[in-house]
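> The following block contains a protein sequence and its predicted model.
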Amino acid sequence: MSWLLPCALLSTVLTQTSAPETTVVAPKVPTPLSRTPAAVSVVEGEDLQEARPTLGLYEGLVATPGLVVQSRNNASQDLRLSIRGFGARSAFGIRGITVLVDGFPETMPDGQTNVDSLDMASAARVEVLRGLASSLYGNAAGGVVSITTEEGPDRPFVEARTVHGDAGLWKLHAKGGGKSGDVRWLVSASRMTLEGFRRQSGTEQVQVNGKAVWRPDGGSELMAVLSLVDAPEAGDAGGLTRAEVEADPTQAAPLNLSFRAGESVRQGRLGLTYRRRLGEAHEVEASGFLALRRFQNALPSVVVAFDRTFDGVSVRYGNRAPLLGLRSRFTVGTELQAQADRRKNFDNVEGRPGSTRQLDQDEDVTALGLFAQEELELRERLTLVAGVRYDVSRYAVTDFLKEDGDGTGTRTFQQPTGRAGLIWAPRPEVSVFASATQSFETPTTTELALLPGAGGGLSRELKPQRSDGVEVGARGLLWGRLRYDVALYAVRVRDGLVRFEDENARAYFRNTARSRHLGAEVALEAQVTEGLRVRAAYNALQATFRDYAPRGRQLRGRQVPGIPAHQVGAEAMYRHTSGALAAVEVFSAGGLYADDANTVREHTAWVVNARLGHRFPMGPFEVSPFLGLQNLLSARYSDHVRVNASRGRYFEPAPPLTVYAGAGLSHRW
């Protein structure tokens, strides 16, 4: 790969016609893409919703470079996302990536993320910042996913939508919104049930989301968001051996079946954000949120249960006054977040808590971050961006079960991070950039858990993971029709956190010494005709251990498991002026190792999805029927590969061809 490629592409397009400027919010503050020295992908609401079942965040991200998606079909283990290899080791949920919804963090202070409260049927945009970002967001920012939900439109509307499909899929969704004076509002509610492709994989979920934005004048804004989720059932079929997958991919792991593995969740969240411009040069923003979560997870031999409080406040100040006679934007702020878990583990009696307590402790995590960033236009169209952040995270455990030793204790992690970048943008959508960035990840409370028999409390051996990276990239528009986005990067990882399992398939973690990620990303989007658009993305990533010797066995040069070396995603979509839509997407899955020693590899499979839709008026209403086919060719592949699983149970097979169909009915005043 040539490091001159971005510059060569840029020089080709300097004479092309520019397109309207794009503003992104993933880099902490709203910033024109032409002034952002980082790789950022944007997916708009139509691509996220139209003719899709809207079951998860993954649906519209097929042609996003650098992003790997797993566990689409296991609601108990939750969606896995990894960006440039960060997040690939997650035992459950999203790890190593910061996820935001309307600016509020879904990522906990300890770095773990679950997105079970997100309903994509009301998502307006998803931005993916592909690169290290701890100087912006602190802990677990190996990349950033920022979701913006819909606001109420000028014309009030109401819409109902239903989806039915294979494996017992049924989802009913209703939303409505509008504008009342200076207030825009939108309310969304849904109910979903799914029996699942495999035994012990059914799920049920009810969601309610609301958003109100009050803009009393041109200089101020108050936003309130509310989300509620009740998921009483989410089965976990567990991992299978390769032989079991070949014999019957619909079966569940024997232990998961006998212990009725799965989880239930109830969560509510309220957030408020106030923004105010003070004259031409100054801006302030203050926000706060409170989330309550009740969780129970039945695992083989143990039931984990906790009640959680997650809250936080943040304040940010921005100044656009010139600095040394140069155009400048300076930002400084602070964030304080707290996570309090009342956690108990019991023996598992047919999926329910037994009478024997295995763990009884309070877990508290407090995280404080201070950050500053300067954007300085050194000369016309050449901008320097530099930022620093200092984070302190304190973990405290109070152990109430002392029969196996008192695990009461604390751990404190402190970490400064920084970034510096240059971006040259001769036109709004033609830019080339170079940057150096840093990231860190403290172990989560789950990752700090000790092996059975060691008592409660926190591991004293596990260290935070630290990363340093450099990147060059280019993006632009050719001939008014072809958009491109190219990035080359190198990341050095120290004390990487690696997952392994005990004999009961319970996940634990240890540190590697050093590893290295070298990668390239290319994304293309062409408007072939007025109605036909084609998107494609390719990732190449070589992630290798540089110094790692578990149990005395040196694994230098082996591939980091859970990370595909190559990945391709593409989509062709045709929209007719009559309102008809047809789309086909294809992506590669697998092509990665399942264990540290690289003795088990999941093959590469090609997955094809297709969907059809139409919108047409019917009196005062608009009707929108749709049909979708997923895994059209019934490719056999793993929806999730469990890294370093015990007893060879690495694989969670994906379903073959599945069909869904539905219709929407809407009315606007």
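Ah, there it is.
> can we go C-alpha only for contacts and neighbour counts from here?
Will do.
> From what I see, Arg636 and Ala654 are in contact.
Yes. Counting by CA atoms under 8 Å, Arg636 does reach Ala654; the two are 7.1 Å apart.
> Count the neighbours of Arg352 for me.
Residues near Arg352, counting by other CA atoms under 10 Å, number 19.
> for it, what are its contacts?
By CA atoms under 8 Å, 6 or more residues apart in numbering, the contact list for Arg352 reads Ala298, Val303.
> Please name the residues that touch the closest residue to Glu622 other than its chain neighbours.
In space, and not counting its chain neighbours, Glu622 is closest to Ser666: 5.2 Å by CA to CA, 6 or more residues apart in numbering. If you count contacts by CA under 8 Å, 6+ apart, Ser666 has them with Phe157, Val158, Glu159, Ala160, Phe621, Glu622, Val623.
> any idea how far the closest residue in space to the fourth one that isn't next to it in sequence lies from Leu228?
Closest residue to Ala160 apart from its sequence neighbours, by CA to CA, 6+ apart: Ala174 at 4.3 Å. Between Ala174 and Leu228 the distance, using CA to CA, to the nearest Å, works out to 15 Å.
> coming back round to it: surely the residue nearest to Ala160 is in contact with Ser188?
Yes. Shown here, Ala174 and Ser188 form a contact pair, counting by CA under 8 Å, at 5.9 Å.
> this is the other structure I want to compare:
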Amino acid sequence: MQCKAFNFPIQMTLLGLTASICQCLYAETGSTEPVLLPTIQIEVTRTDTAWLNTPASVYRIEPDKNQNNVGVNLTETLKGVPGLQLNNRENYAQDLQLSMRGFGARSTFGVRGVRIYVDGIPATMPDGQGQTSNIDLSSLSHIEVLGGPFSSLYGNSSGGAILTTSKEGSGQDSIELGYSAGSHNKNRADVILQGGAKNAGEPSYVVSSSYFDTDGYREHSAAQKVLSNTKLTWDLEDGSKINWIVNHVDIHANDPQGLTREQWKANPKQVNDAKNIFDVRKEINQTQTGLTWSKPLNDQHEIYAMAYAGQREVTQYQSIPNTAQANPRHAGGVIDFSRDYYGTDLRWTGKDLLPNTRFTAGLAFDSMDEERKGFENFDANGNYGVKGDLRRNENNTLWNLDPYLQASWTFLPAWTVDAGLRYSNVHYQSKDHYIKFDADPNKNNGDDSGKTDYSKLLPSIALTWKMTPEFTSYISYAKGFETPTFTEMAYSANDGMNFNLQPASSDNYELGIKAQNVWGNFTAAIFQSKTQNDIVSAGTENGRATFRNADRTLREGAELSWNKALWRDLTAQASYSYIDATFDAFVPEIANPSDPTKPKAVAIPSGNLIPGIAKNQAFAAVGWQPETGFNAGLDIRYMDKVYVDDVNSDVAPSYTVVSANAGYVWTQADWKVRTYVRADNLFDENYIGSVIVNDGNGRFFEPADGMNWSAGFSVTKVF
């Protein structure tokens, strides 16, 4: 494959560095006695292989409470994962800004282009829109992050995959009570009950619930969040295992919105609307439940089944003036929807049906039924921030039914080939119930009902060479597929559903090496993704974001990671990511019929950088983390500048932030007490935490918090 990244001196340096490190690792492991190292088992690829032998960029994170985090969102936990860009908006009305190797960076809210699973249950809808708000960090066991070609195993919108898994109850019954406080009147209280099964056929359990509130770093950014998660586990005598998960989240949050550069420089804490007349805010209520069942039929055959169902309700008040809503086809300034979703995943695994082989065949079904309404955000007296007259009323349904196959064959002692095939298909239908006709055709609101189908066959293949017991290299390829979400299809040039928007497809390549020995765990990878019909901004229409397809985009780069237990309880971690994400072909402008002098969407020159993506990221951390006694940690994170729009008109500057924490753990008989204190942005860096890409009003910037602190404690009693 041709990779332009090789033309950059920094890439040549990285490749040379990688080769040197690998030569040292190989020489060292060849000259010492074998050392027994812990096996890191990987679940996300469904291949039942150890991390070292998995032909993919995959990382397993097992959070330790002695890392002294508050436990509010994933930015505290997923630090330093190569290729993952995870930004905290300091805005609890919007989800985290998350992208993997540049996929998902276009999202102005929620998660796009990356699949998210919580205890095996999708947190991503069939069209690719997802969220992280229902992930309970209090009861978290581990997280696996998968990037690169292998993520296409998850079908639509799988530029990467993140799987979070809750703990299973074990040992004696116990209760843990915790409380933390911090800057901006931040408070969090949680309770965790857990216990193992006492008799065969009885469940082990983990029940976790937390309450969080804050005044927020910025004006009009207060938030409250209630999150509960329950997991029951049965290990049955026939070898089968059942997990039942129930999850609920309730969020009420004000939205300070993005700022222009001038506003950010003048006062980064201010709300965009200085008088706050719009009272922009969001309410989220979501409940879901799911059941997973696995059973080995014999030494060769195993079956797995998962089923889930949930409901999500959202009401969001926006800052759209009534003059914009004068257009009879405008959907209003209040978004109000209720969504029911459900699905199942069934699969069979066969081992050694042929010598040294493993086969997996499965069928995934997901469905969503959404009642979406829009209202004016003002009343008859012109007061904003209230639910006014109905302006939109539609039923949106979508579903997918994806069959998939995977196979792994060790055809020589040191060589393994892995292959996969998935038929990804998504079916959209929208029924418009808000139809009005007027004698004046300019005041009509016609029927915007419609439907469309997208489908793609997604092959993948990888070759692994186990050079030594401690050193592995691999090369992989896969076809990727990403449909537009219902939100991105919601508006077009005539304000109706944009069923002409095409799905993106990509060719993804990766070459990587891994080492696990006395020098630690080390990875290096170079990658390239060529995308056709990438989904990009088409400008705004009456205050609404619209989208179009770009002929070609290109993402290529390199990633390095290393971690090691240095001495006793002293650990170290470091990572680096480089990505060059560009428009690989000219994108023409879109004319504005109402004003030909101002195009609706400007032309994008070939070679422009894709906005929202940092070209360089680096992370380093050290920690002293014994099970009891004093613990502490220090980490430093660098983020390169980020362009804010397709024409690269402005940037959020690069920054470096430092965080430090310390704590103490006491244990006495059946009691355990943990205390901690931490400081983030230790040197009070004034920086932009995230950008709202292609914002039509130039309000691109979401400022990050300055130096801030938190402290907390927890008490655990075992019965």
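Cool, got the structure. On a predicted model such as this, the values are computed, not experimentally measured, just so you know.
> Geometrically speaking, which residue is the centre of the second structure?
The centre of the second structure sits closest to Leu98, judged by CA atoms, centre = their mean, with a distance of 4.8 Å.
> Pretty sure that one sits against Thr108.
No. Under the criterion of CA under 8 Å, Leu98 of the second structure is not in contact with Thr108, lying 10.3 Å apart.
> Now which residue in the second structure aligns to the residue nearest to Ala160 of the first structure?
With TM-score structural alignment defining the correspondence, Ala174 of the first structure maps onto Val191 in the second structure.
> where does its match land in three-state SS?
strand (DSSP: H, G, I helix; E, B strand; the rest coil).
> and it, how many neighbours does it have?
Around Val191 of the second structure there are 20 residues (other CA under 10 Å).
> again with Leu36 of the second structure
8.
> Can you tell me the SS state at Asn256 of the first structure?
Asn256 of the first structure is classified as helix under three-state DSSP.
> what's near enough to touch it?
Gln200, Asp236, Ala237, Gly238, Leu299, Pro300.
> Then Gly66 of the first structure?
Residues near Gly66 of the first structure by CA under 8 Å, 6+ apart: Ile83, Arg84, Arg130, Glu521, Tyr538, Asn539.
> Among the residues you listed, find me the one that's closest to Ala281 of the first structure.
Nearest to Ala281 of the first structure, judged by CA to CA, of the contacts of Gly66 of the first structure is Arg130 at 30.0 Å.
> Run a quick neighbour tally on the alignment partner in the second structure of the closest one.
If you follow Arg130 of the first structure across to the second structure using TM-score structural alignment, you land on Gly147. Burial measure for Gly147 of the second structure: 24 neighbouring residues, criterion other CA under 10 Å.
> helix, strand or coil for the aligned partner of Glu461 of the first structure in the second structure?
Correspondence of Glu461 of the first structure to the second structure, assessed by TM-score structural alignment: Asn500. Assigned state for Asn500 of the second structure: coil (three-state reduction, three-state DSSP).
> Val72 of the second structure and Leu137 touch, don't they?
Yes. Counting by CA under 8 Å, Leu137 is a contact partner of Val72 of the second structure at 7.1 Å.
> Between those two, which is the more surrounded one?
For Val72 of the second structure versus Leu137, the count of surrounding residues by other CA under 10 Å is larger for Leu137: 24 against 18.
> What residue in the first structure is paired with the more buried one?
So, by TM-score structural alignment, Leu137 of the second structure is matched to Met120.
> repeat for Arg678 of the second structure
In the first structure, Arg678 of the second structure lands on Gly628 (TM-score structural alignment).
> Mind giving me the packing neighbours of the helix or strand hosting that match?
Applying DSSP states H and E as the criterion places Gly628 of the first structure in strand 621-630. Where contact means 3 or more CA pairs under 8 Å, 6 or more residues apart in numbering; DSSP states H and E, strand 621-630 of the first structure is packed against strand 605-614, strand 616-618, strand 658-668.
> and the first one, which stretch of the second structure?
Read it as strand 605-614 of the first structure. So strand 605-614 of the first structure sits over residues 655-664 in the second structure, by TM-score structural alignment.
> For that stretch, give me the average deviation versus the first structure.
Following superposition, stretch 655-664 of the second structure is found to deviate from the first structure by 0.9 Å on average (mean CA distance after the TM-score superposition for the first structure).
> Need the residues that contact that stretch.
Contacts for stretch 655-664 of the second structure (CA under 8 Å, 6+ apart): 66-68, 628-641, 674-683, 685, 687.
> The same query, at a cut-off of 7 Å, please.
With contacts defined as CA atoms under 7 Å, 6 or more residues apart in numbering, stretch 655-664 of the second structure is touched by 68, 629-640, 674-682, 685, 687.
> ditto for stretch 79-95 of the first structure
By CA under 7 Å, 6+ apart, the list of residues contacting stretch 79-95 of the first structure reads 66-72, 77-78, 96-97, 111-114, 130, 142-143, 498-499, 507, 562-563, 643.
> against the second structure, where does that stretch fall?
Counting by TM-score structural alignment, stretch 79-95 of the first structure sits on residues 96-112 of the second structure.
> ditto for stretch 433-444 of the first structure
Aligning stretch 433-444 of the first structure against the second structure (TM-score structural alignment) gives residues 474-485.
> which position in the first structure aligns with Ile121 of the second structure?
Aligned against the first structure by TM-score structural alignment, Ile121 of the second structure finds its counterpart in Phe104.
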